[in-house]
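J.: Sequence and predicted structure, then a few things I'm wondering about:
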Amino acid sequence: MIQPHTHLNVVDKSGARELMCTRIIGASNRRYAHIGDVIVVVTKEAVPNMPLEKSEVIRVVIVRTCKELKRDNGMIIRYDDNATIVIDQEGNLKGTRVFMRSLGN
């Protein structure tokens, strides 16, 4: 479950490294976001000389969460971190490559 002020990792080559959730897109009273949801974030840490800069407000899609996800067949999926992919206003990817595991750390 992702809520405002949650820190997230980025798993694409868009230039951002660490993000912080500011708003969950959807109904006005949504408290949490899950895998596949679009959220608004602010960049806390960025790679130098890349298109995205620190303190830039962007949209992302959540691809991994620490909170487990239960499927209809009974399987439970859980990840080690909260991870996202950066998108633009139309929903296209900003990064050129998506990694299965996060960089660094």
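T.: Ah, there it is. As the structure is a computational prediction, the values presented were derived from the model and not from experiment. Numbering: from 1, shown residues only.

J.: okay, CA-based contacts and neighbour counts for the rest of this
T.: Will do.

J.: how close does Lys70 sit to Ile35?
T.: 12 Å (CA to CA, to the nearest Å).

J.: before we go on, here's another structure to hold up against the first:
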Amino acid sequence: MVQNETYLTVCDNSGAKVACCIKILGSSKKKYAYLGDSLKVSIKKINTYSKIKRGGVYNAVLIRSIYNFKRLDGSYISFNDNSVVILNNKNEPCFTRVFGPVIKELKKKNIFGSKIISLSSLII
């Protein structure tokens, strides 16, 4: 469960390290983002040689959350951090790899879920 002004780790090789949530996309009154939701983020920390600039505003998809996620079989999944992957303004991926685990339900929730899952190394 992520809300505005939440700091998020970036878990792809786009060059960004830390991002801050500006807005949760999808509805004007949406207060919280869950796994698979789209966000508008501002980049706070970057690697030294990166094509992503500090302070830039990008779209992102939430792929890991500390908040529990309930599966259809009744089990719960939670992660240790809130993580996103960065998309550009045309909603195309800015990365070629995703670090860490990704849930398989992301494929159904987001239009870029299949692309994110194919670039990930571990699917839970």
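T.: Perfect, thanks for sending it. Owing to the predicted nature of the structure, the values given are computational and were not obtained by experimental measurement.

J.: about what we covered before: between Lys70 and Ile35 of structure 1, which has more neighbouring residues?
T.: Ile35 (17 against 11; other CA atoms under 10 Å).

J.: What lines up with that one in structure 2?
T.: Using TM-score structural alignment, the partner of Ile35 of structure 1 in structure 2 is Leu35.

J.: just the strands in structure 1 please.
T.: Assigned by DSSP state E, the strands in structure 1 fall at 7-10, 16-24, 38-46, 57-64, 69-70, 76-77, 83-87.

J.: Tell me where the longest helix sits in structure 2.
T.: Using DSSP state H to define each element, structure 2 has its longest helix at helix 113-119.

J.: which part of structure 1 lines up with that one?
T.: The aligned range for helix 113-119 of structure 2 is empty, by TM-score structural alignment.

J.: I'd like to know which elements that helix is packed against.
T.: Under the contact criterion of 3 or more CA pairs under 8 Å, 6 or more residues apart in numbering; DSSP states H and E, helix 113-119 of structure 2 touches strand 98-102, helix 106-109.

J.: Please report how far the spatially most central residue of structure 1 lies from Tyr32 of structure 1.
T.: Nearest residue to the geometric centre of structure 1 (CA atoms, centre = their mean): Thr84, 2.4 Å. Counting by CA to CA, the separation of Thr84 of structure 1 from Tyr32 of structure 1 is 15 Å.
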